[in-house]
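>>> what follows is a protein structure lacking sequence information:
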C-alpha cells in the first residue's frame, strides 16, 4: 500500500487531522490498535475551545456539534464559602462549547466513513521505519497478516503509550514531567447538572468539579489520593463528600442518582521535545499531557493538528516545507503556555499532601485576587477559551 500521510492513532486528533487533510486533497490512512467500539466507549472531557470548534467547522463535521453542544460564556469558581463568576465573553468576546469528546470522535468517524477513507482497526506490531529519510513506511500486522504502507509523512497521534514518541531516538528526545500527588475520582450520572455552568471548587477537604455532558447527564469529580481505588467509594459516599466540598447553596440543589461510570484519573504534566523527527510528527498525548483542570488535553492536541495541517497543506500545494520545518517549535510554544495554565490552575484549586498553612493562605489570596481583579479574570478567560493559534 501507499498513501501520502499515515496517521497512527484513531482518536479524535488523528481523525480530525485526516478530515482536514482530505478537505485539502491529501490522502491518509489511519491505523488504530483498538476496535472502533473501544475508542467510542472511552469517557473523556467535553469542553471545546474556540480553536477546536473552528477546526471542526473547517473540516465540515460541525452540524451535530452546533445543534447539540452547549455554549458556555463563563465559569464559576468557589472557595471558602464564596463563589464568583468569570465572564468569558466580557473579557475575550469568545466562548467554549460543552460537547463530549466521545461525540466529537463519533462525528469524525462518520465523516471518515462518508468519504471512504481507509481506517484499519485492531492493528498490532506497528513499527515506524525510516522516519529520518525521505521514504518512511509503517509496518503492522492486521488479522494475522503482515502489511506495509509507504508514505511521505507519518503523524503520530497514538497517545502517551503509543509507538510514535518511542520511535524518536532516546538521545534526541528530552522529556519533562511532573506527577501530582493526587487524582480525580469521577462519576457519570443520569441526573440534571447542578448548574448551567461548570463549578470549580477549592475547599478545606480538597478540590471538586461540577460538570455536565448534556441536560440529563452530569459529570462530577472530587480530589482523592493518587493511590486510591474507585471501588473504595460507594455512590452514597461520593455524593456525601461532594456536598461537603461545594457551597451550601449548590449542595442543596444537587440531584443525585446511581453512577453509570466511576473511575480515578491520575494527574500529570508531561512534554517531550522535539515534536518532529525527520518525517515523523507527534500530535497530542504522544507529545504532551496536561492535568484535566481546565480541560486542555484534547484542545491542545487540536492546536497541534492545526499547525501540522497547515504545514502539510503548504507542502503539497506549494512545495514549500517551511511550515513543516517550523512545526515543532511553533506547536511547543503554545503547548508550554497551556501547560503553564493547567499547572497554575491545578495548584490553585487542589490541596497537596503536606501543604502548609502559609500555602493555604497563598491559595486564598490568589483566589481573592482572581475574584477582585478584572485583569486577572481577563487572563484566566483568555487561557480558558483558548490561546489563539
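Received it, and whenever you're ready, just let me know what you need. All values reported here derive from a predicted model rather than from experimental measurement.
>>> please count neighbours and contacts with C-alpha atoms only from this point.
Noted.
>>> show me the helices in the chain, by range?
In the chain, the helices defined using DSSP state H lie at 12-23, 36-41, 50-58, 63-68, 88-92, 101-115, 163-167, 235-245, 248-251, 297-318, 322-349, 357-372, 374-385.
>>> then this one, side by side with the first:
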C-alpha cells in the first residue's frame, strides 16, 4: 500500500519521523515555516535517553552522535550542602547522552538533503483541508494532497488548533535563567541542586561549553554575569563552576500541557504540538522521539498490511507514555524547586524524599528508570 505523509514542522520530531518513514519505504513531504539557518540554530534540549539514541542508531542518524556525544551513567543530586550520585547504568543498564538538539536537527537535515527528499523551508502551511478524506496541505507555493498529515510544528503551530479537545495545562510559579558559557563543565555528569536559595542545574554542551540554570521568579530579566556566577556558587554546593565568558542568556518559563486528543481524522499531533513538559526531567525531545517512533511503526504497519490498527491505537498508546513523562517531570520540578512562600514543612518533605532516593536502591532505580526512559519501554 503506497502512502504519502505530510509532516508540518522540521524540528526533531518532524525530521526524525521523515527519516523513519524513508527507511520504511514510505514517502513524506516536510513543510517548515522558517529558513534552514534558523532551524539549525534553534537552541533546545541537550539530553538524549537511551531509547532515543537507539532510535537514531536504527535510523542511520547517529554517526556524529557516536563520535561527539557525551555518555552519562548517572547524575549528582545536591542537597543538605552535599552531593549524592544516582547510578543509572548500575541500576538500569541504561545511560543518557549529552548531544544538543541543534546537532540532532543538523544531522537529520543533512541526511534528508543528501537523499534528495522533499524538505520545504520558508514554506508556512496556510491551511489543511479535507481532514476526513485525503488531506490537502495548502501553502504559499501551492498545495499537496497527502494520505495523512502529522503536526509536529510545536505549541504555537497551525496544526494544534485543528484537533478539537481539551488541553490540560499547568504553569509553575518560577522560571529558569539559563546561560551558555565558554567554560569547562562543573562536573563530568549533570548536577541537580536543591538549595534554600532555589534550584540550580549544571549541564554542558561539550567539554569546553557549560549550560547552567538558576531558578528565578517569574518575570525576571536576565541578571548581570557576576550575579549569576555568585549565585551558582551558592547553590551548587561543592561543585563550584569555573567562570568563563557567557555567550547566551535567556529566561525560560516553566509550564506543562497535554492535549487530550491527538488525532482528528487523518491529522495526528506529535512533539510539542501534543504536549509540553517542564525541562527538569529532560523529557521534551525524548518524548517527541517516542511519539514519532510510535507513528512510524503505525504507518509502516499500514504500509505493509493495509491495517490501520496501530494508527487507531496511537492516541491511547502515546498518552500513556506522555502522562508517565509528565508525572516524572512534575516530580523532579516540585521536589527540587522552592515555591514562593514555601513552608519549612514542605521543604523538609522535599529533603526527606531526596534522602530516600540516595539511601534506597529501589528509589534510586525508579528515578534512573524514569530519567533514562526505561520506565516507558
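Structure received. On a predicted model such as this, the values are computed, not experimentally measured, just so you know.
>>> mind putting the helices of structure 1 in a markdown table, mean neighbour count included?
Output for the helices of structure 1, formatted as a markdown table (neighbours: other C-alpha atoms under 10 Å):
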| stretch | mean neighbour count |
| --- | --- |
| helix 12-23 | 24 |
| helix 36-41 | 14 |
| helix 50-58 | 18 |
| helix 63-68 | 13 |
| helix 88-92 | 18 |
| helix 101-115 | 18 |
| helix 163-167 | 20 |
| helix 235-245 | 17 |
| helix 248-251 | 14 |
| helix 297-318 | 21 |
| helix 322-349 | 18 |
| helix 357-372 | 15 |
| helix 374-385 | 20 |
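>>> closest one to residue 263 of structure 1 among the ones you listed?
helix 235-245 (11.6 Å; C-alpha to C-alpha).
>>> what range in structure 2 matches that closest one?
Helix 235-245 of structure 1 corresponds to residues 225-235 of structure 2 when matched by TM-score structural alignment.
>>> name the residues that touch that stretch?
With contacts defined as C-alpha atoms under 8 Å, 6 or more residues apart in numbering, stretch 225-235 of structure 2 is touched by 193-195, 197-200, 214, 239-241, 243, 246.
>>> show me which of these are buried.
Buried subset of those (neighbour count, 16 or more other C-alpha atoms under 10 Å): 193-195, 198-200, 214, 239-241, 243, 246.
>>> pick the one among those closest to residue 32 of structure 2.
Closest approach between these and residue 32 of structure 2, by C-alpha to C-alpha: residue 246, at 30.8 Å.
>>> identify the residue of structure 1 aligned to that closest one.
Aligned by TM-score structural alignment, residue 246 of structure 2 pairs with residue 259 of structure 1.
>>> I figured that match hits residue 188, correct?
Yes - if you go by C-alpha atoms under 8 Å, residue 259 of structure 1 and residue 188 touch, sitting 5.5 Å apart.
>>> could you find the closest non-adjacent residue to the match of residue 246 of structure 2?
Spatial nearest neighbour of residue 259 of structure 1, chain neighbours left out: residue 189 (4.7 Å); criterion: C-alpha to C-alpha, 6 or more residues apart in numbering.
>>> tally of neighbours for the one you found?
Neighbour count for residue 189 of structure 1, taken as other C-alpha atoms under 10 Å: 23.
>>> which residue in structure 2 aligns with it?
Taking TM-score structural alignment for the superposition, residue 189 of structure 1 sits opposite residue 181 in structure 2.
>>> just to revisit the earlier point, closest to residue 185 of structure 2 out of the buried ones among the contacts of stretch 225-235 of structure 2?
Of all these, residue 185 of structure 2 sits closest to residue 241, with 7.2 Å by C-alpha to C-alpha.
>>> burial measure for the closest residue to that closest one other than its chain neighbours, as a count.
Closest residue to residue 241 of structure 2 apart from its sequence neighbours, by C-alpha to C-alpha, 6+ apart: residue 186 at 4.9 Å. When neighbours are counted by other C-alpha under 10 Å, residue 186 of structure 2 registers 22.
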